[in-house]
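Asks: What would the 3D arrangement of this be:
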Amino acid sequence: MSDERVIKQYGKLSRRMEKRFAIRHPKVTGPRLTPGMLTSHQAIEGGVVAQTQNASIELRLIRPNLLAVRVRSDGTFPERHSYALDPEFDPMPPPINIEDVASGIQLDAGAMRVHLDRQTGQLTITLPNGQVASQDAAGGLAWNAAGVSWTRHLPVGERCHGLGERATGLNLRGRLFTLWNTDFIDYQRESDPLYFSIPFYLGVHHDYAIGVLWDNPGRGAVDLGKTTPDRMQFNAKSGDLNFYVIADETPQAVLKSYLELTGKPPLLPMWAFGYHQSRYTYMPSDRYRELATEFRQRQIPCDVLHFDIEYMDQYQIFTWDQQQFNDLPQLLQDLRRKGFKTVAIIDPAVKHAEGNEAFASGQAVDAFHRYPDGELFIAPVWAGESVFPDFTKPATREWWADHVAAFIQRSGFDGLWNDMNEPTLFMPKVIVGTVPDYITADWEGQGSTHHEGAHSVYGMQMARATRTGLERATPAARPFILTRAGYAGAQRYCGTWSGDNTSTWDHLRLSVSMTLQMGLSGMFFTGPDIGGFHGTSNAELYARWIQVGSMLPFCRTHTEKDTPDQEPWSYGPEVEAIARQYLGLRYQLLPYIYSSYTHSIEEGIPLVRPVFFADPQDQKLFEQDDTFMLGDALLVAPVMDAGVRSRDIYLPRGVWYDFWTGKALEGGQTIHVDVPIDRMPLFARAGKLIPMWPLMQYVGEKPVEEIRLRVYVGDGESAFYEDSGEGFGYQQGDYRWAYFTAKHTPEEQRFTLERRIAGDYEPTYTKVRLEIVGVREEPDEILVDDEAAAIWFFETPAIEILTESLQSVRLEGMFEPFEDDADSGAETLQSRSDLS
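Replies: Predicted structure coming up:
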């Protein structure tokens, strides 16, 4: 690690360079320029270019519900590379009607109407029903030498979401957030900014939603009514006014369009959804062997072990310590035989030293950032004096990918964990800093500076290059990559986690709101360090954290150096049993979680989502961030306060079933439930089907011979996706969807379930165990594919049917399930699912 002498030397150098190269932002007085009066306009594909007194405004409808806005004061619209947009995005402008009316210019694409005011150049966006989705405030589009901004009215009742990683509640309204990725040491609630800034805003109403992608990666901020309660503003200190507005009837529709614009997350390997264990640091090699043996002997499911920074040789990337990990490739093979995948941390900084191959080869392709005068930028970080790759340069990404591929092939790691990529470096007094604003960047050959955008995209472009490297090393395997920092569009390459959190109850609560917020920003695979990274957890806190963590997309325990042990068995037998129970449940739910994640990618709905997605018309759901949906079937109500043994839960409208007991509950009301230390409330939606596997200790431990399909009596539709869980056969059609339709007709005492299959994938199982929950009395007749079921048994509150063929099921003469005492099967559902 860098010593104090090196850090102080850099501090002195930094002050000298600041005097030479610092970007001087002019002091500007008076109001910013605005477009002014409209003077003329010209039709273009999908829109118009309007000339005003002070600027040219390009308005282009690139989807029926998606408007692209660019403003230039010099009248030109040069092509500028965007890292946010998916390179494969096809604009496909819809047919539009352009009208020159008395008040201005109007564009109508059917799903969205855009009005540009003749007198002021202000924008108004309206939905087909006449609802105003967005209206510029006075001085809406504005600029001067100090930067650019766009200000819109913030309507009463608009809930504010998105913007990436924010350590606060679910509704961001009334706050101001910085757009600048930062390694915030020991962050707490309301700390800002954090590691992962995404300039995408989602405004939600009960009957419409609006999304804004501010495609300006320069240092900026978003004011969500803090300065003026009814105004929202995006601003940046450099760059152009360049943004996209999506308006539609639901947040789901807005998010789907956002992912079409910026790219969908890739399918992850199934093992990525298993349990991950980590700490800073396990060493030497035999400690990992002991850890692996402990997991298997204690029968606690686990798929992945992580290697933090001390596996390296003196913190140098692409190396490993020859004393502590002299047998690293053999170690990884030994772990693989026990069913463990391995993930290694890797930082961007390259040690500046003769004899360091990564430095020498990087120099040969001019891979590293430089000062404006061409001198190499060198700064201290873990390995001491280091240089920083410029990932906006194609040659750098190629060089990095080659080194990643070679490292993976030499070592045998299965995935990589990109850290310190805000990027972070060490500074005197402030502990950590970042690359100075004036450092130059290639920006795909167009030229830029750290301040103008290279900082914002640094982490995502590192992840992009890392992904390319993994694809080269193991072309038959789906890459697994985590990044600490990122920008809009990073979901195309990787997942993330909530950084270096702390072992407190408030951070447990933040785990939920931050995961939800990242999902609403397009990052679907994310989660916290279970138990907390900084500080010391305790038995109750870890028990509650492993419960909620078991229901989040990324499920990993991680902790800091020199903290007490933080494995699932570290807090005594009671907590160990709780961890075993909830991780066991996660592994049984893996087909549901994996299928729901795939559905999320297709439909643009986060895997873990706020409960208002269950019923956007219910105003009571909008402020709730102490419950959440996992997919569309499960509602999770974690316990996030010390000593709590009962809690209130507001259920969305409709019928819900207690997952543990099978008891049916009417929604649209608040219920009070007991929550002993081993119980986290879970509820399943009536009419939904949840696929479950037999309990395994890791993905692929044994072939799945029988699948459990648990359906809850009611009306609903479910979709179940399957593929091999690894590789890319699904891209050639080796997958299948099963579509289920459940229908309950109480007046006829009938429940039916129908299945339709599309796709060529053939799963390993041949037996289906259908579990119908919500059956109070034995039915008069049970039909499978229109014939009497051969093998079935009944015990309140469920009936089980074993079959090898399933196109339809019908129960005749069944009960009306909504009775308060229908909990006699409290232990039945647990034992049937092997949860006890």
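Asks: Please make it C-alpha for all contacts and neighbour counts, starting now.
Replies: Fine.
Asks: what about the residue lying closest to Gly447 once chain neighbours are set aside, neighbour count?
Replies: Excluding the flanking residues, the one nearest Gly447 by C-alpha to C-alpha, 6 or more residues apart in numbering is Ala441, at 5.9 Å. For Ala441, the count of nearby residues is 27 (other C-alpha atoms under 10 Å).
Asks: my guess is Ala441 meets Phe368, correct?
Replies: No: between Ala441 and Phe368 there is no contact under C-alpha atoms under 8 Å: 9.0 Å.
Asks: Return every residue with contacts to both of the two.
Replies: Asp390 (C-alpha atoms under 8 Å, 6 or more residues apart in numbering).
Asks: residues in contact with the helix or strand that contains Met518?
Replies: Counting by DSSP states H and E, the element that carries Met518 is helix 505-519. The contact list for helix 505-519 (C-alpha under 8 Å, 6+ apart) reads 161-170, 188-189, 498, 501, 524-528, 531-532, 541, 545, 552, 606-610, 625-626, 640-642.
Asks: Likewise for stretch 222-232?
Replies: Contacts of stretch 222-232 (C-alpha under 8 Å, 6+ apart): 137, 151-156, 160, 172-179, 233-235.
Asks: What are the buried residues along it?
Replies: Val222, Asp223, Leu224, Gly225, Lys226, Pro229, Arg231, Met232 (16 or more other C-alpha atoms under 10 Å).
Asks: Kindly report the same for stretch 670-687.
Replies: Ile677, Asp678, Arg679, Met680, Pro681, Leu682, Phe683, Ala684, Arg685, Ala686, Gly687.
Asks: want to put them side by side, so please do this one too:
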Amino acid sequence: MIIKSPFRTRVNGLFCAAISAVLLSQVAQAVKRDEFKTTEEIAFYRRHQAFAETVLQAEPASQENSSEIPHGASPYTVVGGSVHLDGHTLIATVQHASAKVPLRVEVIFLKNGTVRVRAQEENPLLPRYDDTQKHVLREEGNNLEYASANDLDHHYRIVNGVKVHTVRYTNDHSAFSVRITEDPWSLTYLQNDKPIIELNSKGFFHLEHLRPRPDPEAIGDDISGEWKETFLLFTDNKARGPESFGMDINFIGFEHVYGIPEHATSLSLKTTNKVNGGYDTPYRLWNLGVFEHELDDPIPLYGSIPFMAAHNADATVGVFWLNAAETLVDIAREKRSGVDDDLSVVNTHWVSEAGVMDVFLMPGPSVADLYRQYMSLIEPTPLPREFALGYHTCRWSYLDQEDVLTVSEKMHEHDIPYDVIWLDIDYTDGMRYFTWDYSKFPDPVAMQKQLAHDGHKLVTIIDPHVKRDSSYRVWKEGNENGYFIKNNTNTRNYDGWCWPRESNWVDYLNPEASKWYGEQYHFDKYPDTTADLFIWNDMNEPITLRMPESTAEKDVKHYGGWEHRHVHNLYGMLNHKSTFEGMLTRESPRKRPFILSRSYFAGSQRYGAIWTGDNTADWGYMRAATPMVLSNNIAGMHFSGADVGGFFGDPKPELLTRWYQLGIWHPFFRAHSHRYTKRREPWLFGEPYLSIMRKAVYERYRMIPYWYTLFREASLTGIPIVRPMWMEFPKDSDLFAEENTFMVGSSIMVAPALDSDLTKPIDVTFPSQENWYNMYTHASYLAPIKRRFVVDLAQTLVYVRGGSIIPTRERQRRSSAFMKQDPFTLYVYVSRNGTASGKLYIDDGESYDYEKGAFIEREFVYAEDKLISRPSPLTVESPEYRTFSDKMSKVRIERIVMVGLITQPTVATIRESDVEREISLDYGNCRTGSDCVVCNPAMCIGNDWEITFN
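Replies: Alright, predicted model coming up:
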């Protein structure tokens, strides 16, 4: 293999020296492509591509004209007589025509319609890594609800000489069936007898069985890369040999697929075959810190969630490929001849380097059904700390204690509310995490107390690399207890470089190491920290400078003897989990932690938030932020956002202002910048920018009740918090690829300004047979309709769907902490048919008392000129509920704004606690003639009440 000279120079120069100021001071230019593998440099993927080409060139099976027989020429067949139903599992033995190694294929039926398909050798030479399920699935996979054997009907018949097995069953919504063909082996998932997902219909299924290591001389150069593989100056010695597997998964009747983050690509995933603007390389799932990453590129970034959704006007289905090894996904589109017309098909080819093939097929058919199925596997996003929904300000780095407190005071001086200020690596003593540089931060506790006095929190960064220093307590304890990842011979610690120079990495697969690491966050271990300090886990892909692709080599060893190749994509999630568990146990009674992680995997949503990584101060990166955040939400990683303003570079005032206006509508809202950029706190830009950015931040705080209620919904249902338009309007095909306009919950549509040209119009599609209202002017639009708007810098296009009731808190405070006892305002946006509904959820925002009933959850319904507040069905009259209700008894509703009334009522009658009173209505301060305001109705937020408009 050719060694590329730029990397040789880099190895011999920059990386062999100390991490220099040159590295730290780089600004965004372009990704250094020669430091990352191309498709041709990934041996296991090359082998599977060659296998697929062979299959495509072979003669199809003779039964190709049968609709029940796949048309691929797969060499894998079911061993005759091996298929049998054992409880909720259909088991078959499958083998390659020439290899003759028996593979055990299990088709497992879950109660909700999900089908799990697993494959590995019946008698593997070595165990395959199969603990991904332990770390990802709900309660380690021990709490999945399986279908009852009595509900499964298994039968077979002969079709054109080939045995076809069918298992039928029903759930509450649809009749499902799975059809397995023996020769060649394939699986079709049908909903109401209509195929929706096919496995191996192209014949790409291939599992490289484990085998004895050949004589070293026989390996030779090993150009196939089965036993060793070289990239640049590094050789990956594969002690286990080839163990990859791949399969085609095809979505029948679909044109659009989504998900598999994280990539800076379009929301509707492109093909990977250069057709119609597609890519010429697959989507790669391999967590990497790609410095200065580019746009519209399937290069892998910081996180990986192997979940893909497909949507058409009739159904939404999903596939979850449960594997933490390097995985590549190819996408192609085709038309098949159908009964009435050509059928759209999205063909995907998934290839993983190692582990057990373990894939879940989720049939939907609705969006709600799909997320109910998906979250039954991985658990939904829990309720976060309420302060985490506020405005975060971050920089690499705020210089010292004085700088932190000055920034905080400037925020107050300019009336900008914020909740959290962040510290990057420079607060530490020589990059030794869990320490302070007291020359910069002489009294961290006093600093935290000063911030807390004004309702603010502090976040400090803790990276997973541990400085190799015998005088450093954390390293010394980790080393003495054997808690670090080992080298490829498993004889000593794996040594690498990161910000502290020589470093070691905690092995989170070791339960004792993970527990020990989490305990470092306890107050007695992390000195000068208080309950108002929270954590940022960065560089946890993991980043190891001087290594290929700046991450750990694949052959280094983890607990249990597993190689890094088996668990790489889990590493950041396990770091996140360990931190979460440590923060959870640092105080009693327990409080909800807040932790931000850069790297993530399926399951990370249980432990905190993520962001999209090191973006750039450029309009293109701002445009990319929304599809990236939406892709994460589709894949279940709901609490996500992008660095407002861009991490690299210096944004112009117009760009920064527009980014604030957009960032407030992403779940995680943080401004962040590189150390060598200019300071960019809003007041530094003067007017009109300061006022516009301040107004955007106010809007975020005004809407916190709505955001928190959305997180409550997500915690119960798994439904994304921010949603692509198609999720709310599933039959409107014009919206299937829409990625700029998006929904926040089911009620709010955001159409951000994404261009530097203020004269460039913004096209907005108002979908559905419904009224839409401008959130700020209350101007209404009768949908379906398309409109074009030109807006100045102070304007944003945010619309509320008719039929929605939105709760807000309107008083301007320094932080969310000072809003706890503020009154609420309800905005009732009347639908075309004169109705509206909404919810409000409140708890203490920090403890787990809500699990015992300590919350208020109200349902609001407007119909037939009457507005009613009633408790949600989840409200239980427990002691904890009564205690919390008493605490909130003075919290009132101070205004109700009725928007879109057809006639103007003259008076309203309020009935609360069996007491009636009349209240006047205000028309003098309304925004349109169809509005009216109920001023100071003064109902307690936790009480039942109704208002009748006469």
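Asks: TM-score for this pair?
Replies: With the length set by TM-score structural alignment, normalised by the length of structure 1, the two chains reach a TM-score of 0.90; 789 aligned residues with a C-alpha RMSD of 2.6 Å.
Asks: quick revisit: state the distance from the equivalent of the residue nearest to Gly447 of structure 1 over in structure 2 to Gly518 of structure 2.
Replies: By TM-score structural alignment, Ala441 of structure 1 lines up with His558 in structure 2. From His558 of structure 2 over to Gly518 of structure 2 the distance is 18 Å, taken as C-alpha to C-alpha, to the nearest Å.
Asks: Double-check Ala401 of structure 1 against Thr468; I have them as touching.
Replies: Yes: at 5.6 Å, Ala401 of structure 1 and Thr468 qualify as touching, with contact defined as C-alpha under 8 Å.
Asks: contacts for stretch 849-864 of structure 2?
Replies: By C-alpha under 8 Å, 6+ apart, the list of residues contacting stretch 849-864 of structure 2 reads 805, 828, 834-844, 867-872, 874-878, 880-885, 942.
Asks: repeat that with 7 Å
Replies: For stretch 849-864 of structure 2, the external contacting residues (C-alpha atoms under 7 Å, 6 or more residues apart in numbering) are 834-843, 867-872, 875-876, 878, 880-881, 884, 942.
Asks: One more: stretch 445-461 of structure 2?
Replies: Outside stretch 445-461 of structure 2, the residues that touch it by C-alpha under 7 Å, 6+ apart are 401, 419-425, 528-530, 532-538, 814-815, 817-818.
Asks: And Arg104 of structure 2? What does it align with in structure 1?
Replies: Checking with TM-score structural alignment, Arg104 of structure 2 has Ser56 as its match.
Asks: burial measure for that match, as a count.
Replies: Neighbour number of Ser56 of structure 1 under other C-alpha under 10 Å is 24.
Asks: related to what we said a few turns ago, the helix holding Met518 of structure 1 against structure 2, how far on average?
Replies: After superposition onto structure 2, helix 505-519 of structure 1 sits on average 0.5 Å from its aligned residues (mean C-alpha distance after the TM-score superposition for structure 1).
Asks: PyMOL command for the buried members of the contacts of helix 505-519 of structure 1?
Replies: In PyMOL, this line selects whichever of those come out buried by 16+ other C-alpha under 10 Å:
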select buried, resi 161+162+163+164+165+166+167+168+169+170+188+498+501+524+525+526+527+528+531+532+541+545+552+606+607+608+609+610+625+626+640
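Asks: In strands, which of the contacts of helix 505-519 of structure 1 appear?
Replies: His161, Gly162, Leu163, Gly164, Val608, Arg609 (DSSP state E).
Asks: Next, format those as TSV and append distance to Pro591 of structure 1.
Replies: Formatted as TSV, these follow (distance: C-alpha to C-alpha, whole Å):
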residue	distance to Pro591 of structure 1
His161	29
Gly162	28
Leu163	30
Gly164	28
Val608	15
Arg609	18
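Asks: May I ask which two of these are separated the most?
Replies: Across those, no pair lies farther apart than Leu163 and Val608, at 16.6 Å, counting by C-alpha to C-alpha.
Asks: what do we get in structure 1 for Ser522 of structure 2?
Replies: I think there's a mix-up here, since residue 522 of structure 2 is His and not Ser. So, by TM-score structural alignment, His522 of structure 2 is matched to Ala405.
Asks: you'd agree its match is up against Thr468?
Replies: No: in this structure Ala405 of structure 1 lies outside contact range of Thr468 using C-alpha atoms under 7 Å: 8.3 Å.
Asks: Stretch 623-638 of structure 1 maps to which residues in structure 2?
Replies: Counting by TM-score structural alignment, stretch 623-638 of structure 1 sits on residues 737-752 of structure 2.
Asks: Can you tell me the SS state at the aligned partner of Pro382 of structure 2 in structure 1?
Replies: Per TM-score structural alignment, the equivalent position to Pro382 of structure 2 in structure 1 is Pro266. What DSSP: H, G, I helix; E, B strand; the rest coil gives for Pro266 of structure 1 is coil.
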